[in-house]
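K.L.:
quick one: sequence and predicted model below, then my questions.
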Amino acid sequence: MSEENETFEDEIGTLPLDAWHRGKGARMVPFAGYEMPIQYDGIVVEHNWTRDQAGLFDVSHMGQLMVTGEKAAEELEKLLPGAIASLKPGRTRYSLLMAEDGGILDDLMVTNATPWIEGDEEEGTEGHWGEPAYYLVVNGAMKWDDIAHLREHLDDDVTLTHMDEHALIALQGPNAATALNRVMRNVIDDSVFMDSLVHDFGEWPLRITRSGYTGEDGFEISVPAEFAESLCDRLCAEIEVRPIGLGARDSLRLEAGLPLYGHDITEKTDPVSADLLFALTKKRREEGGWMGHEAVAKVLADGPAQKRVGLEIDGRLPAREGALVYSGEKQVGRVTSGGFSPTLERPIAMAYIDTALADEGTELEVEVRNKRLSAKVASMPFVPHRYHRGK
C-alpha cells in the first residue's frame, strides 16, 4: 500500500482552533494527545443548549483518512465487517476496524467519497464517476495505530492519505440544520442522516456529513485548517449556535447510548458483547472474508459471556467507570461509562454484565463510594435519537 503525509506526534499538540477556544474562555485539558476545551460556560448549560438549540464542537483531534484506488472497497472489506462495496457515493456507514482475535481496534465512520466528474459538451465527454475513494473518520487516540494497521494490511495498489491539514467541526442540535442552511445557502436542505456532500463555500472546500455523536440531528464538517476559525466565527454568529466543550459531548453521547472507544469498547471487546451487531451486515456476518470473522462467528454461535447494557441508578449519585455491579452478593459486571444525565435528571451508566442478567428491567446494585445503589437494566438510548431521516 502506498501512503502520503506520514507524521507521528508523541507530545501534547495544539489544534488549529486552539487560540479560538482560549479567546472564547474555554478551559483546556489534555485529551487524545491534544489540548482541548472541556467547557466554556459549564457542562450542564452546554449540554442543555445542544439539546434545545445547536452546539459547535471541535473534533479536529479525530483522524481523517482517505483511501483511494480501484480496489479500495475490496481492500477495506478485508478489515471492516460492514458492506463497503455496496455503499453508494455520498453515503456514510458506521463500522469497526477488527483484529484477528475478534477484538475491536477502533470504531469509525466510512463514507463513499468517490467524486462525480462532470462531462464537457464541447469536448463530447459524458459525466462519470472518478477513482473510487473512501473517507474515514477514526478516533483521535487511535489514529496512529489505525494508520499503521491499514498500511500493513491494505494492498500496495491502494493509497492512504492522512488529511492532517484539515480540521473537523461538529454542529449538533435541533436547530443545527436551520443555522447551517442560513450560512451555507440551503446546501443541505435535501440531505438525511448519513448523507455526505462536498461543497465549495467561497474559497472553503468543505465535506459536510449529516451525522454526529450526540443523538441529535447534526453535521460534521471537514474544512482545511486555515479556514477553520473563519468557519466557526460564521457559524457562531448565528443566534442558535454556541461553542460546546468535551464535557457536554460526553454527557450527550452517554444519554444517546453511544459507546466511547477505550472505555465502552476496546481491543478486548468483540462486537457481539458490545451490542454492535448492526455494524456487521447480515451477508458479511455469514460469509466472512474479514479479519476476525472466525472469532466473532464463534461468539455468535456460543453467545457472549457478558453484554453491554444501560443502567438507570436510583438517587442522584453517579456511578463512574470502574464501579462494580452486583446481583445479590455476586459481582456480575463493571461500569464502563457513567454520569448524571442533565436531560433525565438522574444517574445513568453503561456496563458489561453477565448475559443472563442483561434483560431490560433486571434489578441490580452498583457500588459507589462503598455504598450499594439500586439499579436496573435499561434500554438504550436513554434519550431518543433525533436523527433526520427524511419524511
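P.N.:
It's in. Owing to the predicted nature of the structure, the values given are computational and were not obtained by experimental measurement.
K.L.:
only C-alpha atoms from now on, for both contacts and neighbour counts.
P.N.:
Will do.
K.L.:
and stretch 312-330, how far out from the chain's middle?
P.N.:
Centroid displacement of stretch 312-330 relative to its chain, using C-alpha atoms, centre = their mean, to the nearest Å, is 26 Å.
K.L.:
what's the first-to-last distance across that stretch?
P.N.:
Using C-alpha to C-alpha, to the nearest Å, the end-to-end distance of stretch 312-330 comes out at 19 Å.
K.L.:
now it: buried residues?
P.N.:
312-314, 318-327 (16 or more other C-alpha atoms under 10 Å).
K.L.:
using a markdown table, lay out these together with secondary structure.
P.N.:
Compiled in a markdown table, the buried residues of stretch 312-330 are given as follows (DSSP: H, G, I helix; E, B strand; the rest coil):
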| residue | secondary structure |
| --- | --- |
| Glu312 | strand |
| Ile313 | strand |
| Asp314 | coil |
| Pro318 | coil |
| Ala319 | coil |
| Arg320 | coil |
| Glu321 | coil |
| Gly322 | coil |
| Ala323 | coil |
| Leu324 | strand |
| Val325 | strand |
| Tyr326 | strand |
| Ser327 | strand |
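K.L.:
show me where the protein has helices.
P.N.:
Taking DSSP state H, the helices of the chain run over residues 18-23, 43-52, 72-76, 143-153, 176-184, 225-236, 246-255, 282-287, 293-302.
K.L.:
and of the buried residues of stretch 312-330, the nearest to Thr178?
P.N.:
Nearest to Thr178 out of these is Glu312 (C-alpha to C-alpha; 33.6 Å).
K.L.:
my guess is Ile84 contacts Glu75. True?
P.N.:
No - at 9.5 Å, Ile84 does not count as touching Glu75 under the criterion of C-alpha atoms under 8 Å.
K.L.:
which one, of the helices of the chain, ends up nearest to Ser95?
P.N.:
Taking C-alpha to C-alpha, helix 72-76 is the member of these nearest to Ser95, at 10.6 Å.
K.L.:
one more structure, for comparison:
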Amino acid sequence: MLAPDDRKSLKRTPLYDLHVSLGGKMVPFAGYDMPVQYPAGVLKEHLHTRASAGLFDVSHMGQLRLRPKSGKVEDSARALERLVPQDIVAIAEGRQRYAQFTNADGGILDDLMVANFGDHLFLVVNAACKDADEAHLRANLADACEIESLADRALIALQGPKAESALAKLCAAAPAMKFMDAGPHEVAGIKCFVSRSGYTGEDGFEISVPAADAERLAQMLLQNPDVMPIGLGARDSLRLEAGLCLYGHDIDTATTPVEAALEWSVQKSRRTGGARAGGFPGADKILTHFDHGASRRRVGLRPEGRAPVREGALLFADQAGGEPIGKVSSGGFGPSLNAPIAMGYVPTALSALGTKLFAEVRGQKLPLTVAAMPFVKNTYKR
C-alpha cells in the first residue's frame, strides 16, 4: 500500500472522480492513480468486453500534434520517418498506423499510433514514455514541425462487439469507420478525435475528448446497458489474449522490432531498396535482422495444466534443467480460454509452433508449448 503522502504525488486523469464514484479500486500505474478493477471484478469485466462493450480510461497516455511548418503534412511525415522504421508518408488522410521509436542499437524507445488528420499528424504514445517521447521529438524534428502536447485532452476506449452500436447513438459517423480509420468527429455534440482501434483484439474505438467534457461523455456511454466500466486488470488480460505487446515488458530499448515479431509493422518501402529505405535510428541492425534473422524471438506460450506462468519466469529447453534459454515477458490467465497463456523470448531455433519448453514456477519445471498468436481471434472491422 502507498502511504497517503505517496498517493498525493500520483497524477489523476479527468475521470478520477467518476472511477471513485463507480467503486473503482485505485492503484498506482505509470505515475497515475488508476482503476485496476470495479466491483464486478476482473473476470466479469474481461468477459463483458468480449461479449458486449467495455469502457476504458486511457487518459494517462500521451497525445501530441505534429504540425508541419511548411503547411504540407507530408513534410511532417517525412520528418517523423527520421525516428521510426514505418512508412509515415503513405498514411492516407483519415487513417492511422502503428509505429515504434527506435534507438541507435535498433531497440524500441516506445511504440505509438500515428494518424494523418490532413493538416497535421496526431500521435498517441505510452504514459510512462510520454515526457521522453516529447523531448525526443523536439530534439529531432523542431526544424520541420511545431510539436504540441495535447495535455488538455482525455482519452477513452470503447471496446467489444457492441462498441459500434453504443457509439453510433452519439456519433453518426461511427458505423462507416473501418479498422484504423481516424479523424475529427462530433460525439454527442463534442468535438473529438475518433479512431477505430484499440488494445483488446476486439472491434472498438478510441476517443480523444477535451478534458472538460470527458466525464459527461463517459457517463453518456455508461448509460447504455451494453457498456460496463473496465479497469487495468481486464485491459491487461484482454491485450495478452490478443497477443499485443506491453511496452516495458514485451518490448523495450534492448528489443528490435524483428525480435519482437513486429516485422509486419515495417513497410517494404523502409526496408528494401529505394530512396526511403533505412534512415531511421538502428536501421543497420534492424535491416540485418530482416535479411538474416535475429537470434531470439517473441512467441506465444500455452502452459499445460491450470497454473499461470508469470512475467519473469525462466524458460528451459529441458525439464532436467541446464541453462535457461529465455524468459516470460507477460503471463497470466486467459478468461476467454479458461486457461493460462503467456508470451516470452526464446532462441529463434526454438520458436517453431509446437515446440515443447519448460518454465520454472516455484522451483518446478512446468511444461508449455510454443503457440500461435493471437490466442483469441481478433474481430477488427476490416
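P.N.:
Perfect, thanks for sending it. Model, not experiment: these values are computed from the prediction.
K.L.:
so after superposing, what's the score?
P.N.:
Once superposed, chain against chain, the TM-score is 0.93 (TM-score structural alignment, normalised by the length of structure 2); 362 aligned residues with a C-alpha RMSD of 1.2 Å.
K.L.:
out of the helices of structure 1, deepest packed?
P.N.:
Most buried of those, by mean neighbour count (mean count of other C-alpha atoms under 10 Å): helix 246-255, with a mean of 23.
K.L.:
contacts for that one?
P.N.:
Residues from elsewhere that reach helix 246-255 of structure 1 (C-alpha atoms under 8 Å, 6 or more residues apart in numbering): 36-39, 43-44, 46-47, 57, 213-215, 259, 337-342, 348-350, 381-383.
K.L.:
list buried residues within those.
P.N.:
Buried residues within the contacts of helix 246-255 of structure 1, counting neighbours by 16+ other C-alpha under 10 Å: 36-39, 43-44, 46-47, 57, 213-215, 259, 337-342, 348-350, 382-383.
K.L.:
among those residues, which are in strands?
P.N.:
36-39, 57, 337-341, 348-350 (DSSP state E).
K.L.:
and the strands in the stretch 1-150 of structure 2?
P.N.:
Taking DSSP state E, counting those that start in this stretch, the strands of the stretch 1-150 of structure 2 run over residues 25-29, 32-37, 53-57, 62-68, 96-102, 108-116, 121-125, 145-149.
K.L.:
who does the fourth one touch, helix- and strand-wise?
P.N.:
If I follow you right, that is strand 62-68 of structure 2. On a contact count with 3 or more C-alpha pairs under 8 Å, 6 or more residues apart in numbering; DSSP states H and E, strand 62-68 of structure 2 meets helix 73-80, strand 121-125, strand 145-149.
K.L.:
ok, which of those comes nearest His289 of structure 2?
P.N.:
helix 73-80 (22.2 Å).
K.L.:
which residues does the closest one contact?
P.N.:
Residues outside helix 73-80 of structure 2 that contact it (C-alpha under 8 Å, 6+ apart): 66-68, 88-89, 116, 118-121, 141, 144-145.
K.L.:
map Leu350 of structure 2 across to structure 1 for me.
P.N.:
Under the alignment (TM-score structural alignment), Leu350 of structure 2 pairs with Leu357 in structure 1.
K.L.:
what lines up with Ala157 of structure 2 in structure 1?
P.N.:
In structure 1, the residue matched to Ala157 of structure 2 (TM-score structural alignment) is Ala170.
K.L.:
pull the number of nearby residues for that match.
P.N.:
Other residues near Ala170 of structure 1 come to 26 when the count uses other C-alpha atoms under 10 Å.
K.L.:
identify the residues contacting the residue lying closest to it once chain neighbours are set aside.
P.N.:
Excluding its sequence neighbours, the residue lying closest to Ala170 of structure 1 (C-alpha to C-alpha, 6 or more residues apart in numbering) is Glu220, at 4.3 Å. Going by C-alpha under 8 Å, 6+ apart, Glu220 of structure 1 touches 168-171, 208-212.
K.L.:
how close does Glu220 of structure 1 get to Ile84 of structure 1?
P.N.:
Distance from Glu220 of structure 1 to Ile84 of structure 1, by C-alpha to C-alpha: 20 Å.
K.L.:
also His385 of structure 1?
P.N.:
According to C-alpha to C-alpha, His385 of structure 1 stands 25 Å off from Ile84 of structure 1.
K.L.:
who has more neighbours out of these two?
P.N.:
Per other C-alpha under 10 Å, whichever of His385 of structure 1 and Ile84 has more neighbours is Ile84, with 23 against 15.
K.L.:
for the more buried one, give me its contacts.
P.N.:
Contacts of Ile84 of structure 1 were listed using C-alpha under 8 Å, 6+ apart, and they are 73-74, 76-77.
K.L.:
and with 7 Å instead?
P.N.:
Ile84 of structure 1 makes contact with 73, 77, according to C-alpha atoms under 7 Å, 6 or more residues apart in numbering.
K.L.:
alignment lookup: it to structure 2.
P.N.:
Using TM-score structural alignment as the criterion, Ile84 of structure 1 maps onto Ile88 of structure 2.
K.L.:
please consider this matter closed, and thank you.
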